[in-house]
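whatever this is, show me its structure:
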Amino acid sequence: MSVYGQVPEKTVNIAANLLSGIIFKDQIPFYTFCLMIQLNWFKTAFRNIRRNISSTIINVGGLTVGFSGAMFLFCLLHYHLSFDDFHPNKDRIYRIVSETNNGTISRYQGVPQPVGKAFKNAYPYAEQVAMRSDNGYSLVTVGEGEDKKLFQISSAYTQPSYFSIFNYPFIKGDASVLGVAGNMVITQKEANRLFPAGDAFGKSVLVNGRLLTIAGILKDLPPNTVNQRQLFISYEDYKIVQPWMASDSSWIAISGGVQCFVLLNKGVNASAVDNALPQFLKQYHPDKNTSLKLSLQPLKDIHFNLNYDGDIEKKQLWGLAVIGIFLLLTASINFINLSTAQIFFRTKETGVRKALGSSNIQIRVQFFIEALLLSLFSLVLSLILVILLFPSFNDFCKTSVSPEALYQYPFVLFVLGMVLIISLLVGYFPGRMLVKLKPVEIMRGYFQQKTSGFSLRKILIVSQFAIVLFMVSCTAIISNQLKSAIQGNLGFKQSGIVLLDIPGERDKSNTITALRNRLSGLSGVKSVSACYASPMSVNNNTSDVVYDNRPPEASFEANIKAVDTGYLSTFDLKLIAGRNLYAGDSINSIIVNEAFLKKVNVTSPEQILGKTIKLNSKPTPIVGVVKDFHVGTFHSEIVPSYLYSKMNYYYSCAVSIDPAQLTKVLPLIEATWKEVYPEKIYSYSFLDEDIKQLYETDITLLKFNQVFTFLVILLGCIGVFGLVSFMAIRKKKEIGIRKVLGAGVDNIVWIFVKEFVRLLLIASAIAIPLSWYFMDKWLTDFAYRLHIGPYNFFWPVLLTFALVIITISVKSINAALANPVKNLRNE
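Model prediction:
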């Protein structure tokens, strides 16, 4: 039989057309000839895509998943990396931060209030210096009588120079109005909320009970800025509300909310300022022996530094970027593997092309165009999917990424580059394999014999399996660590506790007493406690401790909490020595934890009873010891802590309720709270949910890992299914002969399984050490960490093997059950 007898008629027609164009190219214009060639490439590409519809569906599905995931991750990374990049002088903006070392290193984003004024006067380093004191969510009252409305708005006391440092433009008014007490500025969004029917400019409102005038309106702050405040009150009002904290004498007080921002002069090096700050403290700080250190933090570091109230670390972002790369790699590997697997069906076509004069470049271009068309089609589907899921994406990531990001040039360049690179890679490998062979070898089936030993595909399969195993293992370890951190023994009760806000008032004693008494009488309420904060909370205070009349230089830092007598029973803190606190509004006794005992080298809880701690220069006796409890997350160790009673420091009310009566008792709690505070806005939270919020960044990382691990597994299974499908077609004669000779279904399935099991074992040997190494690095951020052992990889490996074998079996069983006579006749 002649060579041409083995070639499909369509392929012969393509070759004849191509030959005709080559022969008669001198009779038509050159550019017309080039256009004909290009159109022919696309026509051929469309025909091949349509002919191999099953592989087209697999490739397009895999690429759509990969492209969509990569696009979402790019939007997330670009959003975080763009924080505060819109300020013209962003490279000269810094925040002064604090660090103390009294046995334990503590870092604060705040500074003593006098730092700003003293720094401005002491050195010519800064063009502008501004203090800002956060005021939390302020209660804003608009109108009177029946028209009165209540709002909660995030606020801060700010100096006018704050708006000379940051680029937050005014719509009405200017920053100078903040130099006058009683003035405030507000964002346009909040102004419209307060006065939807009229202009808010010049109006007066009550803010936390004080009458203030809206003297300026700002453009809405962009979501990608660290300074998310909506209402700015004159710093002169801070001096009225908190006279001591706002004075030039409050050097010993450090609050995370009192922050100092500086705009350095052009040409000033930040390291030179850091070198001058120790001398600055010696000159201005009243306590010459203080352990306080000051340093400059660049504006671009604020969002990424978790030591100073940052939101996410850059290494976590790069981890997400790696996940996106893995997803794209998996989709690309599928595409390349399926393309190379199809070469067996394209050899004769290529042989005819080469025999009729096609160059190697033309053959490679043909494969590139086919890959490009599939990539572009997948891109369109991905963009549709991304647009539809964008709101869910923001909810999932707790971000405010604008959909407009999809039309900006960074995203467009990323997408085009992604499509082009993948198309080049996918088009390169099949073309590279075919152009090496001579037409005669192709026609004689030489290539069919060589493809069975082709190593590139095995390398890619191993890489794909390694990625799947790596991500499954990492996800399992992260999940176990966070589960032990959130659900583990924290040293206190966390379920069934509702936390209510206690509004700030000058005299809280009457309202707090009334609230506790009324809540305690409700059916379904077990116990009630008024306190500064729950045992584990974002709200923590620390203080230098002088124990048992030791010299001041032997002081150390301890966590302090103002609590009432119901605190131990409400949070189930275990008293192991001594007694509970007595009721009262004066600091007359103290309870410490076990970590406090270790710090002062006391071995027995009973030995510390009766010893004293100096509070406000007054020795106060220790009357009890409780078992250790976590005041921070598992990222930090349990620190020395003590509890005392001080009613004016109570800002939270903890209510322990019967979970079975939750739906019944919550409305009763709300009604009771509103009876005590009729002019305030009611809000509550559950303690266990608040604790989860402390691990928000870690939980988000885990969710991303889970979602993208699922997608990687899905892509891996799709790829394996496609490869087995092509193996079944190529091996159908072998399968038919084996069945005729008596082979069972299990024997046929093993032909397919054994090739992949060997590759899975190699992938395991690569993925397990890598995931062990990177997870060990990640766990170093936890003071109480999971210990990684071989058992951590048993289930991930078992799951991966099971999924791959099931995927292989689905197709191989069909091949094994096929009629062998039909397969042999078709061959």
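
hey, let's count contacts and neighbours off CA atoms from now on
OK.

I figured F377 hits G61, correct?
No: counting by C-alpha atoms under 8 Å, F377 sits too far from G61 to count as a contact (10.2 Å).

ok, these two, which is more surrounded?
Counted by other C-alpha atoms under 10 Å, F377 and G61 do not tie: G61 has more neighbours, with 18 against 13.

the more buried one: what's its closest spatial neighbour, skipping adjacent residues?
Counting by C-alpha to C-alpha, 6 or more residues apart in numbering, G61 lies nearest to S378, which is 7.4 Å off, once chain neighbours are set aside.

which residues does L206 contact?
Contacts for L206 (C-alpha atoms under 8 Å, 6 or more residues apart in numbering) come out as L139, V140, T141, V142, L212.

how close does it sit to I587?
From L206 over to I587 the distance is 34 Å, taken as C-alpha to C-alpha, to the nearest Å.

go on, A126?
43 Å.

how about I766?
Taken as C-alpha to C-alpha, the span from I766 to I587 is 61 Å.

what helices and strands are in contact with the helix or strand containing A130?
When elements are assigned from DSSP states H and E, A130 belongs to strand 126-142. When contacts are defined as 3 or more C-alpha pairs under 8 Å, 6 or more residues apart in numbering; DSSP states H and E, strand 126-142 packs onto helix 115-122, strand 149-158, helix 162-165, strand 204-207, strand 258-264.

tell me the most buried of these?
When the helices and strands packed on strand 126-142 are scored by mean count of other C-alpha atoms under 10 Å, the highest mean neighbour count falls to strand 258-264 (a mean of 24).

I have a second one here; can you model it like the first so I can compare?
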Amino acid sequence: MLKNYLIIACRNIWRNLGYVSLNVMGLTLSIASCLVIFLITKNELSYDSYHRKADRTYRVTMNALDFNPSVSMAVTTALRTDFPELEEVSQVWYQPEGIVKIGDTRYVEKGYSFADQAFLRTFDHQWLAGDPKTALSAPGSIVLTESIARKYFGKEDPMGQVMEVDGEKGLRVTGLIKDLPGNTHFPFTFLISCETIAKDLAGVKHFYQIMNANTYIVLPEHYDIAKLNSRLPAFIAKNWGNDIAKEAKLVMQPLKEIHFDQRYLISITPTTSRNTYRALAVVALLIIITACINFVNLATAQAIKRAKEVGVRKALGANRSQLIRQFLGETSFLVLLAVIIGCLAAYLVLPNAAQWLDVKISAAQLFQPGVIGLLLAITALIILSAGLYPAFVQSSFRPVDSLKSGVAAISGRGLTLRKGLVFVQFTISQVLIVGTLVVAAQMDYFKNRDLGFNKEAVISFGIPENAKKDVLRDQLRGNPGVKEISLSSGAPSYNSNYASFTCPERGITKDDVTEIKSVDEHFMDMFAIRLLAGEKIRKNNPEDTTRYIVVNETLIHKLGIHRPEEAVGMYIRAAGRQCMIQGVVQDFQSESKHKDRRPCILRYTPQGFFTASVKLQPSDMHSTISHIESEWSSLFPESVFRYEFLDDHIASLYKQEQKVYTAFRLFSSLAILIGCLGLYGLVAFAALQRRKEVGIRKVMGASLANILALFAKEFFVLIVIAFVVAAPVAYFIMRSWLENYAYQVSIGGGIFIVAIAVSFIIAAVTIAHQSLKAAFANPLKSLRVD
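Below you'll find the model as predicted:
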């Protein structure tokens, strides 16, 4: 019996190879897409979960005027003394960039840290060499990641090798670990023992000496975090006084929440909302639903062609359960074929997809138990959802009706269901189209609109400490490819310095927070920052007791002033200094649009000039940059020239959103493509069913337009009905997504017009081929009796 079923299945597949290919292709694409999406969402939603103590690990953060992920290293020392019950208290001092010297070769590396021995006990790393119990216990110890060790020492054994980092000489490699996974909030290239800088850290006593340092604690098992939180105010008061205890508090941030918590000022890695990746998982579900709809539609359509076969088999004694097993078996065979091809496709495309989507996932992860379990569940789901109904439909045909006139007797059966499923497909497609358009509009808004300054053709690079800044500026100005140059603490979109401010003159005695930028007199002109009132930044006399500043609109609004002219000449106290407002500028974007714009102060303080920003002439920028590098090397032979285009930096602020947009665009397109495959198959079958009708219409004088309208009208009606349902659903979903951002695009009617227009175009293109094929067919062949 099994052999008979297999022979019949193979004959049926060969006889309907076109429809079978469409079904298998749709399922293959959906399975491959779902596997890739699953790995992406699993990677993104499981940040830091791979640490064994993740559920008991917290980052100690500060909430005073704002949320700050860093605390003073004095807090770490006091925690160890006052909370001896804590399993671990670890401190790590992150360095965004450093110069590494191996022999005579220098490298610029991003993201290394000074860490204590407790850090290695708090977090789990895969050790390749060295002892994790002692690797960072001695001064001058350094632990490298595998790729960095290979970069510095090639195939040599890195253990015991000596290197220099940012002037710290004689650092000896005491450990080697595997590269960190992509889903960590704290990436680093290497770790240097905190004992190396013990003298510097010993001087950190004040609560607000933060220095970009992070502190982590591990609670004992079954220890209630609420118990610790209740003791923290008294802990602050005991060590730093009641005044600080009143204005600041320590917040214990769960390790697994760090990547998703967007409240904090500065993050080493971009934070994101969990809902973003949950939405991507929903796209995967919609892809599977679309593929199942295709299968059911084409299978029920094919059932009509097999009506006589069913009638004959029933007449010869086959019962309904046998027919159901046969047809369900054929479905299982096709689904398993699609699963095998889909897995192979995912395995082949995953490396390129990971690179394109900028996530650290590998093809090897497809063999993890969780992925295999998901695959088995998807396979079972597709077989049951896509196979049961067609099997019951095919087995339910009455022999008399089937044998009397075959297709004519039962062609209406299942038509309502197929229309309903096509309606669902169009609804899904339009929701995805609207979603993709909204995400694209928000990405465009992030990158290009309302920045408040000119970012074109500007590069920024750091200035070495104690550098001759005036000499550098004069030499760069002599380059004909340099249009303008400004020295500052950072270009407009860079921010790192925050301070409190008050204005007793306006009755504001409680501290508020402001960003402070040290800039020279050329900063505003070079970046085209608009002056609203007063004067631009100018050089200050070092002997002046009053500091002259320029502030943004947001700051004067905090003072209760709405006319910029009224703020000029007013005094505020910022960063412990009396400051007079000499000018007001239009707000500009100094950080990402995830958050509201903050108050900002521009001041002339040469000791804070750590960055040079150069506006290049548009012609031959590559040659100009090479010339700048040459001049740099002659001035600072011990440093490595490293620059960044300002627009690239701005784009990096939205790295997470760019990944999401790329993924949405890719997988939404695949979902729509899968829907098109099903629609194409349905139109092809409809053309086959109605070939005699088309032949009669042509003989009676029907035009090409009439034939096209015959096939298109029912689908276009379904598009309109689907749009009525999809529009409010898409609006609600995307409105909720946009609420994650302080600055948002509006979801206008134009987006919905584009969505329905795209749906019509997709349907028209999909329908056109088979419709034209039917329209141009010879009517004599169409009318010939089968």
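
give me the TM-score for this pair.
The TM-score (TM-score structural alignment, normalised by the length of the second structure) is 0.94; 775 aligned residues with a C-alpha RMSD of 2.3 Å.

that older thread, residue range for the strand holding A130 of the first structure in the second structure?
Taken onto the second structure by TM-score structural alignment, strand 126-142 of the first structure occupies residues 86-102 there.

kindly report the same for stretch 375-391 of the first structure.
The aligned range for stretch 375-391 of the first structure in the second structure is 335-351, by TM-score structural alignment.

can you mark which positions in stretch 183-203 of the second structure are buried?
Neighbour-count burial for stretch 183-203 of the second structure, counted by 16 or more other C-alpha atoms under 10 Å, picks out 183-196.

with distance to A775 of the second structure added, can I get the residues you listed in a markdown table?
Output for these, formatted as a markdown table (distance: C-alpha to C-alpha, whole Å):
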| residue | distance to A775 of the second structure |
| --- | --- |
| N183 | 56 |
| T184 | 59 |
| H185 | 60 |
| F186 | 63 |
| P187 | 62 |
| F188 | 65 |
| T189 | 65 |
| F190 | 69 |
| L191 | 72 |
| I192 | 75 |
| S193 | 78 |
| C194 | 80 |
| E195 | 83 |
| T196 | 82 |
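
just those residues: which are in strands?
With DSSP state E as the criterion, strands contain F190, L191, I192, S193 from among those.

what do we get in the first structure for the first one?
The one in question is F190 of the second structure. For F190 of the second structure, the aligned residue in the first structure is L231 (criterion: TM-score structural alignment).

ok so, going back, give me the mean deviation of the match of stretch 375-391 of the first structure from the first structure.
Relative to the matching residues in the first structure, stretch 335-351 of the second structure has an average distance of 2.5 Å after the fit, by mean C-alpha distance after the TM-score superposition for the first structure.

list the contacts of that stretch.
Stretch 335-351 of the second structure is contacted by residues 24-25, 27-33, 35-36, 361-363, 366, 379, 382-383 when judged by C-alpha under 8 Å, 6+ apart.

just how off-centre is that stretch within its chain?
Put simply, stretch 335-351 of the second structure sits 24 Å off its chain's centre (C-alpha atoms, centre = their mean, to the nearest Å).

same question for stretch 744-752 of the second structure.
22 Å.

read off where that stretch ends up in the first structure.
The alignment of stretch 744-752 of the second structure onto the first structure (TM-score structural alignment) spans residues 785-793.

distance between the ends of the matching stretch?
Start-to-end, stretch 785-793 of the first structure (C-alpha to C-alpha) is 17 Å.

who touches that stretch?
The contact list for stretch 785-793 of the first structure (C-alpha under 8 Å, 6+ apart) reads S473, A476, I477, N480, Q481, F634, I768, W772, D776, L779.

could the residues you listed go into JSON lines alongside distance to F86 of the first structure, neighbour count and secondary structure?
Output for these, formatted as JSON lines (distance: C-alpha to C-alpha, whole Å; neighbours: other C-alpha atoms under 10 Å; DSSP: H, G, I helix; E, B strand; the rest coil):
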{"residue": "S473", "distance to F86 of the first structure": "40", "neighbour count": "26", "secondary structure": "helix"}
{"residue": "A476", "distance to F86 of the first structure": "39", "neighbour count": "17", "secondary structure": "helix"}
{"residue": "I477", "distance to F86 of the first structure": "39", "neighbour count": "24", "secondary structure": "helix"}
{"residue": "N480", "distance to F86 of the first structure": "40", "neighbour count": "14", "secondary structure": "helix"}
{"residue": "Q481", "distance to F86 of the first structure": "38", "neighbour count": "20", "secondary structure": "helix"}
{"residue": "F634", "distance to F86 of the first structure": "36", "neighbour count": "22", "secondary structure": "coil"}
{"residue": "I768", "distance to F86 of the first structure": "43", "neighbour count": "20", "secondary structure": "helix"}
{"residue": "W772", "distance to F86 of the first structure": "40", "neighbour count": "20", "secondary structure": "helix"}
{"residue": "D776", "distance to F86 of the first structure": "37", "neighbour count": "16", "secondary structure": "helix"}
{"residue": "L779", "distance to F86 of the first structure": "35", "neighbour count": "18", "secondary structure": "helix"}
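
check the residues you listed against A341 of the first structure and report the nearest one.
I768 (28.6 Å; C-alpha to C-alpha).

show me what the closest one lines up with in the second structure.
Using TM-score structural alignment as the criterion, I768 of the first structure maps onto A727 of the second structure.

who touches its match in this structure?
By C-alpha under 8 Å, 6+ apart, the residues touching A727 of the second structure are Q430, V431, F752.

how close does the aligned residue in the first structure for S30 of the second structure get to L178 of the first structure?
The alignment partner of S30 of the second structure in the first structure, by TM-score structural alignment, is G66. G66 of the first structure is 51 Å from L178 of the first structure, where distance means C-alpha to C-alpha.
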